[in-house]
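> Quick one, fold the following:
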Amino acid sequence: MDWTRVRELREEVGPEAFSEVLALFLQETDEMVERLRADPDPARLADDMHFMKGAALNLGFEELATACNSGESQARLGHWDTVDVAAILACYARSRAALLAESDTLGFTLAEAS
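Model (predicted):
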């Protein structure tokens, strides 16, 4: 996690908007994770990885952004079957847990995302 980026975003948008941005990111990404876990669609994989990468970069999820960037590149080259979706989903789970563990320190609450 890039905690500096997380704190910068919180300062840029304010505490209330920060909580809303995080809640929306987690909700949308959780939905995508469930879809990818259940049945990854090769035709959408590059776009899914691109979405996750962009959101991850904005929110300081560095490891996830790197994994998604690699997955996106592989999928765009037609090598969707080499994308380690399980590893990317595990990375998201770790990043999500780390963020939620710091909620008190960072001053946000996400009751609906826990």
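> going forward, measure contacts between C-alpha atoms and count neighbours the same way
OK.
> OK, contacts around residue 32?
residue 48 (C-alpha atoms under 8 Å, 6 or more residues apart in numbering).
> what helix or strand is the residue nearest the centre of the chain on?
Geometric centre of the chain, nearest residue: residue 56, 4.4 Å, by C-alpha atoms, centre = their mean. Assigned by DSSP states H and E, residue 56 falls within helix 45-59.
> Please provide the structure for the following sequence as well, for comparison with the first:
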Amino acid sequence: MIDWKRVDELRDEIGADGFAEVADMFLDEAEGAVKALLRGIPAEEVEGQLHFLKGSALNLGLSELAAICQDGERMAAAGEGALVDVTLVASVWRASRASLLGGLATDRAGAA
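Here you go, the predicted structure:
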């Protein structure tokens, strides 16, 4: 679900403080995107929301979320945005978020 190697690479690239800032910003923005998908947005906007989620998820190592979003993005690009299972996207988002936050908390506790 989480590519911890990617998480470590990003943290090494931008530093612990920069990583915390990027992760917080992503988590906030991704939550908004997922809520918009669940609320029901026009089918033509689904692709853009999924593209955002996919790209950000890839940057943070959320590989399962990125894969689900990529599949949905392809469907939306083919004109099938209304068929994207947004509840699955939301479910994978919640699990990925919990796993990332749990892993980061454990990592911080180990560093203390």
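> Provide the TM-score value for the superposition.
The TM-score (TM-score structural alignment, normalised by the length of structure 2) is 0.91; 108 aligned residues with a C-alpha RMSD of 1.3 Å.
> now for the helix holding residue 56 of structure 1, which elements pack on it?
Packing partners of helix 45-59 of structure 1 (3 or more C-alpha pairs under 8 Å, 6 or more residues apart in numbering; DSSP states H and E): helix 3-13, helix 15-38, helix 62-76.
> any idea of the angle the first one forms with helix 15-38?
Regarding helix 3-13 of structure 1 and helix 15-38, their directions subtend 130 degrees when assessed with axes from the mean of the first three to the mean of the last three C-alpha atoms, to 10 degrees.
> what's the mean distance for helix 3-13 of structure 1 versus structure 2?
In this overlay with structure 2, the average offset of helix 3-13 of structure 1 from its partner residues is 0.6 Å by mean C-alpha distance after the TM-score superposition for structure 1.
> Onto which residues of structure 2 does that helix map?
Helix 3-13 of structure 1 corresponds to residues 4-14 in structure 2, going by TM-score structural alignment.
> buried stuff in the matching stretch?
Neighbour-count burial for stretch 4-14 of structure 2 flags 4, 6, 7, 10, 11 (criterion: 16 or more other C-alpha atoms under 10 Å).
> Also stretch 80-87 of structure 2?
Buried, per 16+ other C-alpha under 10 Å, within stretch 80-87 of structure 2: 80, 81, 82, 84, 86.
> out of those residues, who's nearest residue 20 of structure 2?
Distance to residue 20 of structure 2 across the buried residues of stretch 80-87 of structure 2 (C-alpha to C-alpha) is lowest for residue 86, with 27.3 Å.
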